[in-house]
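Colleague: Provide a 3D model corresponding to the input given below.
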Amino acid sequence: MHTTEHRPASLPNRADPSGDARPTPGDDPAATRRQLPPGASHWSRTYYDDQGMQQVAKVSVPVTGQGRIAANEWECPTCGPQSRRWMSATLATAPFCDLHDMEMRKLKPGRNPSVGVTPPWKDIVRAVDHRIRVGAAIAAAGTAGLTVDVVDMPWWGHAAQIAAIPAAISGSWWLTRVWLIREAVRLNNLDPDDEVAGRRERRNIAKRARIAAYCAAAGMSWIEIADLLNIASHPARGVSLIAGLIAAGVIASRPYLNWVDRRRRAKPTPAVAAATAMPDEPPAETPTDDEQLAAYVTGRWNERISAERGPLPGTYLEAIRRTYGGWSAVVVATDESDLDPERFETDKTIGKIARAYGVGVTMVTVTADPLDANRAMILVQRTSPLSEARAWDGTGIDLTTGKAYTASVDDGDRAQHPFWRPGWGAVMELLAGATGSGKSEYLNLLLALERQSGVCVSWVCDPQMGQSLGDIRDGVDWFAPTVEEFLIMLRVAVQVMLARNVLITRMRVKETRPSGEVVERRVKYVEVSADFPLLDITCDEAHIPMNDPDHGKEIVALLALLAKSGRKCNIKVRLITQSPLLTELKNSVLRSQLSSGFVAVFRTADKLTGAACWPGKMPGDPALLPAEWPNGNTAAGVCYMSGQKPLRHRSDYVGDVYDLMHSGETKGLEPAVLGAAGVLYADRHKRLAAFDAMDPAELLGTQIPTLDRPAGQGDPAGGKGGGREAVLEFFADRWNSGDVDPIKFGVIDENVKAVKTRALTNVLNKLVQEQVLANETGPDGKSGWYRLTESGAEHLGVDEVGL
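Modeller: Okay, the predicted model is just below:
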């Protein structure tokens, strides 16, 4: 075992995914085949396929108790049948042959072992090629002799035939010699200007030229003898004469064939040499970097993680691979381990894995396999590809898919952001993260992509008077710097949505039915295009307008309506907020609609924020995402994205957007809905110009209202100074840890330090009224015992953990 504990080595590219012993070349394939693979109950020639249809195999296959295939048979294309082995039917990737480092192929269930064996035709032809040449030469000479014998030539024809014999002999010698010399010169085996060097090559050329002359003499003699014996005129004796000539040719070829056989015995063919070669003693090999890291990873896992007192007892690693800055593998729990799959991803487990390999907690990612509760994927890194920000390369939205590459994944892959889905409609979005986490830069990238696409109309609200987005305001169709303007924007958006509903219901498309009849059918959805653009309504710092005392309720109601009904008419809602809790978004239906689309959670200030808006269980805790890397570089843009790999992502950096937002024309609404948008849409730029011209004193009013509240009034949500959030975080932590039992008021008062005892009573009563908490009678028979309700857990986004 590798003894260095903290120095990582390289990881083997592939490991044996089956865990079974591989048959050696000397093993009997049939005996190996008959060993019942793990997971199979018996051998059977009948089995059920994936569609539930019964199939009959030529050879028995391993099946489960329900009659389904328990394992597939794999074979190396180069090793052949001796490499066949049974592997689990749930294997996701093809195994690799250790000898040839190539993917094995899966055999058809029940394949006959004899099928697919190809005779070594090449070796067979190589062994008899010289005898084939001799036979071909004799047959050619015999055919020529019979042809000359049949032709009735005058005396001078026979004279010319006899005179041609020496010409053929000398010509064969001369042509062979010239051709061989030219080839030797071309291959740099002979220098024509040097009479001394290459003397052995010249002797070989002369010898081969003489052999060609001998062959020509023998062939011409054979032809002349056949003509002189007059074989064609005497059929009765012609057969005997031909047999005698053939026998003479075979006897004459024996010296040549004996010479060929002696050369072959002295120098066997590659196949024979490989079969008869004695195995040499393998030299002592130094372990490669991959082998060293494989030993290191496996050894530490067995010692610290899968041991009896480790966090994942009875587990082992499969498919260990090298990744960017670390390694990845598949964690497998055996039947004897009786391991709860949820323990794969707990903070305690991840912390112990990080300690075992000497990395930070955020550099360990464990993701349960959605198809197998006994397997999980693990990624351990010392350095991350996300440590360096990636600049946006200018690639826009793919109009055929509605997606664009906007982020990098921790394993080196790229991730796509969905703007709309073809045939489905707009994708709602929710971006959450603390100040400085990078969500505003990501918003700049998304708005730049929308402007570049030519099929998106961007309406943006920045309730901080437009300060957050800067040059973005100059490149969008409608910009709202105040809550009042945002309310006007939403009212117009609803009118546009209704107008598009009417227009779509009036559309028809011609279709030819199977009977040949041409009919007009109604249209349910129109794809995003320049004539029917995507209307994207974006609100940065969404909690400000949604909590406005005068217009907040109407804004929340309009956003919920657009989020529920805008998808089919290509209207999407994108909210950016620091906290997506119900205290900020005010509407669980709205949050659910946004969460069902696309969610990006950047670094948060607490554990509740990410879980509250994530669809299901988050792949990690966003509160643990780094604010900066160990080298001092900022980690802005690091986040988790829904619908992607359950790993950390980092958004691309768009940089200066001035040129993007000032080049070309800004896309606006299609003419068909301008009437429904009305004067409020037409005068949007006039109102923005008037806003920019207003004096700050006039804009804010002559009297700034005090932010202090009368003593004893407390926070409107109950409590003061963030006491409500502290109480919710306390109950969420208990729920995540599995403790769902009621807890006494005094215990809550001891643990929640952000709110005083008197204010704590108000907070708890308010949460009970909202059915987030329940006030019950405890074991002591007295009231004042509080617990988090299932609806409260659902609103907090922690319902899947505690149940």
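Colleague: drop to CA atoms for contacts and neighbour counts, all remaining ones
Modeller: Fine.
Colleague: so how far is Glu698 from Asp692?
Modeller: Per Cα to Cα, to the nearest Å, Asp692 is found 12 Å from Glu698.
Colleague: and the two? Which one has more around it.
Modeller: Asp692 (13 against 8; other Cα atoms under 10 Å).
Colleague: could you list every helix and strand in contact with the helix or strand hosting the more buried one?
Modeller: Asp692 is part of helix 684-693, with elements assigned from DSSP states H and E. The contact analysis (3 or more Cα pairs under 8 Å, 6 or more residues apart in numbering; DSSP states H and E) places helix 684-693 against strand 478-480.
Colleague: next SSE downstream of the strand it packs on?
Modeller: helix 483-506.
Colleague: gap between the helix or strand following that next one and the chain center?
Modeller: Later in the chain than helix 483-506, the nearest helix or strand by DSSP H and E is strand 508-512. In terms of Cα atoms, centre = their mean, to the nearest Å, the centre of strand 508-512 is set 39 Å apart from its chain centre.
Colleague: quick check: angle from the following helix or strand past strand 508-512 to strand 508-512?
Modeller: Sequence-wise, the next helix or strand downstream of strand 508-512 (DSSP H and E) is strand 518-522. Strand 518-522 runs at 140 degrees relative to strand 508-512, counting by axes from the mean of the first three to the mean of the last three Cα atoms, to 10 degrees.
Colleague: just how off-centre is strand 518-522 within its chain?
Modeller: 41 Å.
Colleague: beyond that strand, next helix or strand please.
Modeller: Strand 518-522 is succeeded, C-terminally, by strand 534-539 (DSSP H and E).
Colleague: which elements pack onto the helix or strand just after that following strand?
Modeller: Sequence-wise, the next helix or strand downstream of strand 534-539 (DSSP H and E) is helix 543-546. With contacts defined as 3+ Cα pairs under 8 Å, 6+ apart, helix 543-546 has these neighbours: helix 552-565, helix 582-585.
Colleague: tell me the helices in the stretch 651-800 of the chain, going along the chain?
Modeller: 658-662, 674-682, 684-693, 696-700, 723-736, 745-751, 757-769, 790-796, 799-802 (DSSP state H, counting those that start in this stretch).
Colleague: nearest to Ala499, out of those helices?
Modeller: Ala499 sits nearest to helix 674-682 of all these, at 6.3 Å, using Cα to Cα.
Colleague: run through who's touching that closest one.
Modeller: 488-489, 492-493, 495-496, 499 (Cα atoms under 8 Å, 6 or more residues apart in numbering).
Colleague: next up, for comparison:
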Amino acid sequence: MGTAPAWGFLATAGLWWLLRGRRTGWAPRRWLAAYTLTVAVAGAVWLAWTTTTHGPTRLPLAVLWAGGYALAVPYWRHHHIPNPIGPTPPAPEPDVAPEPPAIAEVHEQLPEVIDLWNKWVACKGGPAEGSQLADRESTADGEKYTVLLPRSGSRVSRRELQNRAYQIAHAMGMSAAQIRIDAHDDGEHLAYLLATLDRETAAASLTYPGPKDCYDPATGITYWGRWPDGERMPWTAFHPERGVFSGVILGGTGAGKSRLVEQLCATWLNTGFVTIWMIDPQDGSSLPTLAEYADWAVVGRDPKRLNAMMRGIDIVGETRTKNNAIARPRRKVHPLSPRTPVLIVVIDECHMIFDPNLVGPEQAAINANTVDRIARSYRKGGMGVLLASQDSGLKVFGGLDTLRANVVNYNSVVMRLTSNIAGGLIPGFGGDAKALPPHGYAYYNGATGSRDIHGRAFDAENDLPRYYREAPRVELETAIRRPLTEQLGTAYTRRHHALDDATTANATNLYGPVPDPSLIAEIAIDDPDLAAGLSQIAAARDVQPFLPDLGQTTTTDRPPAARTTTTGNTLLSAWTRQLGPTATDEPGEDFEPDRQAVDVLAFGAGLAAQARGEDPDEAMAAIRDALTGDATPTFPSGFKSLGTAAGRDIYQAIRDGADTPATIGIRAGYAESTVHRILKALLADKLIRKTRYGRYEANPAA
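Modeller: Just a heads-up that it's a prediction; the model follows:
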């Protein structure tokens, strides 16, 4: 027979390997190949030995038996024959357990994210077919996974997965706000899945934690919201060694843009070394709280007021830049401290002050170029600008690409918009602003912490007034205040009254310098708050609001104002005659003011007091006394500040409700310098006290 059987055995072994052996899978493939070759060679050698000698005698059979067992050991180590199954013993009688106590509250079971993903997302035809979830981590309000995307077959890129986040949420039976897809640092074939499972905890984590917890003094970073995994969203505001950084917030109506601006400013003011100038072209309606507490607030689009602030910005920036060179040792960056504070210029709806159709071509160019210098040149002078707009094109930046580049370089927040952002406006931004929900949802793109997913701003609206009241008031340093005063005059020295002045100007334009009291009485029926505001403005002009000179002759021939409501009722004005004598009064006749008119004006004064949080009854009694002469003012004795007529008049003006130097001066009839001198004396005698910066009231204990 020769060696033919041996060669046949080798051929059979090779064929078996090709057809089946390499796919068995019970060991690594290279090891299986070596094992198969060893067995085949050993078998061929035994066959050749047996066929070329005396056949299968005792010795060849013994070698076959021993060698076969030895070569089979590796196989049987991986393949065990199970023991036979014996009869199953009878199950023991179950112990009767006591009934569990009634469950007082049933909690919703958290969804099994992996199970839902495999069944509805990674399945055939799903939004991410063939993907897998791994590396589960618990977050503050949910879970975080690494998504392994398939590299072959139905390929889905990380960017496509982000675009399908809404489909994924729908497939898993969740809301769109519960699912986020974020980029992975190790490659585009990976992604992070952030699933929010505990909505109550997520909502609680969005409560504004307060200014101290939202500012890191070591890095100068301000935190203003959270991403779904609990990480806080940053804003690089200022740094002692690098200066002040600018930024932009884009968001449509209802997106939460203005509230975010006020939240950031509240955090900055509470650091104790920030002062804020602001521009609100919408007459202060966008940023009402900030307008009240800003060091200088320009509301509206009056070119004169805008131009004054633009000149002030250049004065601060140029003077501080020169002072850095004059100082010894020379400084690269303006020092940031309560005595030399940061100046942040906030401009809401900034596209309006850059629009030549709204402010004029010349002023629009001045505004754009000045703001450009803040972002480009004044950073090391301790100045920065925060722009906010509901637009999404280059006109947000006054058409200047240099302004756009310097503002978006460090901080860009994109909230819900009705149109896509113009291409290249914010480099690196890839979110879908049109798909964002309203009320605080936003993307952040900047120097620190940029991510492809959106988060949500803290809810600070209810707490903002308190934090603004508690914030320390700081002013620019003497070296800056002096040139501002010399070059801008009253535009700067009266900056704390800019909001009141603008409000008074608006009221004058709409209702005249002395509104008709009958009109105020009718307005009070429909809108008591508006009537209170008009009464307060008029009270600041004169102690007798809305009244003509009592020595003038007036007539009451016209009928009282009347209005018929939709229900058929006719409303007559309470105003029947002026408080001065009429043409029918006899010359020299003692004049008694009309009590109905007094009541109307007292009502307006009461509304104004109520709007300020004061006692309306006391205000009504005071205005009646002032109008009718029923009471003669009395003053405490023994105080030096009341030794002059000016002191008594100014003190009485404060007791009558005037609370700012401007209104006190108008009511008492004295110059601003005299008012400030008397105020200091009254404060020293503790007859008055400061309620907040620039506001005074009589001390009840005096």
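Colleague: work out the TM-score between the chains.
Modeller: Overlay of the two chains. TM-score (TM-score structural alignment, normalised by the length of the second structure): 0.50; 392 aligned residues with a Cα RMSD of 3.5 Å.
Colleague: need the max-distance pair from the contacts of helix 674-682 of the first structure.
Modeller: Largest pairwise distance in the contacts of helix 674-682 of the first structure, by Cα to Cα, is 16.7 Å, between Ile488 and Ala499.
Colleague: mind checking which of these two has more residues around it?
Modeller: Between Ile488 of the first structure and Ala499, Ala499 has the larger neighbour count (other Cα under 10 Å), namely 18 against 15.
Colleague: could you double-check that that one lies in contact with Val673?
Modeller: Yes: if you go by Cα atoms under 8 Å, Ala499 of the first structure and Val673 touch, sitting 6.2 Å apart.
Colleague: find me the equivalent region of whichever strand or helix holds Lys680 of the second structure in the first structure.
Modeller: Per DSSP H and E, Lys680 of the second structure falls inside helix 672-684. Alignment note (TM-score structural alignment): helix 672-684 of the second structure is unmatched in the first structure.
Colleague: just how off-centre is that helix within its chain?
Modeller: Distance, centroid of helix 672-684 of the second structure to centroid of chain: 40 Å (Cα atoms, centre = their mean).
Colleague: next, count neighbours for the nearest residue to Ser154 of the second structure once chain neighbours are set aside.
Modeller: Nearest in space to Ser154 of the second structure, with sequence neighbours left out and distances taken as Cα to Cα, 6 or more residues apart in numbering, is Glu129 at 6.5 Å. By other Cα under 10 Å, 20 other residues sit near Glu129 of the second structure.
Colleague: got it, and Arg77 of the second structure?
Modeller: Neighbours of Arg77 of the second structure (other Cα under 10 Å): 8.
Colleague: what's the spacing between it and Arg30 of the second structure?
Modeller: 18 Å.
Colleague: next: Gly382 of the second structure.
Modeller: Taking Cα to Cα, one finds Gly382 of the second structure at 68 Å from Arg30 of the second structure.
Colleague: neighbour count: those two, which is higher?
Modeller: Neighbours per residue, other Cα under 10 Å: of Gly382 of the second structure and Arg30, the larger number sits with Gly382, 28 against 10.
Colleague: now render the helices and strands packed on helix 543-546 of the first structure as TSV, adding mean neighbour count and distance to Arg265 of the first structure.
Modeller: As requested, these are exported to TSV (neighbours: other Cα atoms under 10 Å; distance: least, Cα to Cα, whole Å):
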stretch	mean neighbour count	distance to Arg265 of the first structure
helix 552-565	19	84
helix 582-585	17	89
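Colleague: could these go into JSON lines alongside distance to Val455 of the first structure?
Modeller: Listed next are those as JSON lines, based on distance: least, Cα to Cα, whole Å:
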{"stretch": "helix 552-565", "distance to Val455 of the first structure": "19"}
{"stretch": "helix 582-585", "distance to Val455 of the first structure": "29"}
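Colleague: most distant residue from the middle of the first structure?
Modeller: In the first structure, the residue that sits farthest from the middle, by Cα atoms, centre = their mean, is Trp155; the gap is 85.5 Å.
Colleague: residues contacting the most centrally placed residue in the second structure?
Modeller: Geometric centre of the second structure, nearest residue: Leu260, 2.7 Å, by Cα atoms, centre = their mean. Shown in contact with Leu260 of the second structure (Cα under 8 Å, 6+ apart): 224, 440, 457.
Colleague: list just the nearest of those residues to Leu287 of the second structure.
Modeller: Nearest member of those to Leu287 of the second structure, counting by Cα to Cα, is Gly440, at 15.8 Å.
Colleague: what's the spacing between that closest one and Tyr208 of the second structure?
Modeller: Gly440 of the second structure is 12 Å from Tyr208 of the second structure, where distance means Cα to Cα.
Colleague: got any residues that touch both of the two?
Modeller: Phe458.
Colleague: ok so, going back, contacting residues around the helix holding Asp692 of the first structure?
Modeller: Contacts of helix 684-693 of the first structure (Cα under 8 Å, 6+ apart): 478-481.
Colleague: sorry, back to before: which SS state does the residue nearest to Ser154 of the second structure fall under?
Modeller: Assigned with DSSP: H, G, I helix; E, B strand; the rest coil, Glu129 of the second structure falls in the coil class.
Colleague: ok so, going back, buried residues, the helix holding Asp692 of the first structure. List them.
Modeller: 684, 688, 691 (16 or more other Cα atoms under 10 Å).
Colleague: kindly report the same for stretch 531-549 of the first structure.
Modeller: 532-547.
Colleague: what's the answer for stretch 179-195 of the second structure, then?
Modeller: 179-183, 189-195.
Colleague: for stretch 112-125 of the second structure, same thing?
Modeller: 113, 117-118, 120-122.
Colleague: still on that earlier bit, now what about the helix holding Lys680 of the second structure, what contacts it?
Modeller: So helix 672-684 of the second structure is contacted by 640-641, 646-647, 650-651, 661-662, 664-665, 688-689 (Cα under 8 Å, 6+ apart).
Colleague: swap in stretch 430-441 of the second structure?
Modeller: 254-257, 260, 414-421, 442-443, 452-458.
Colleague: narrow the residues you listed to just the buried residues.
Modeller: Using 16+ other Cα under 10 Å, the buried ones in the contacts of stretch 430-441 of the second structure are 254-257, 260, 414-417, 421, 442-443, 452-458.
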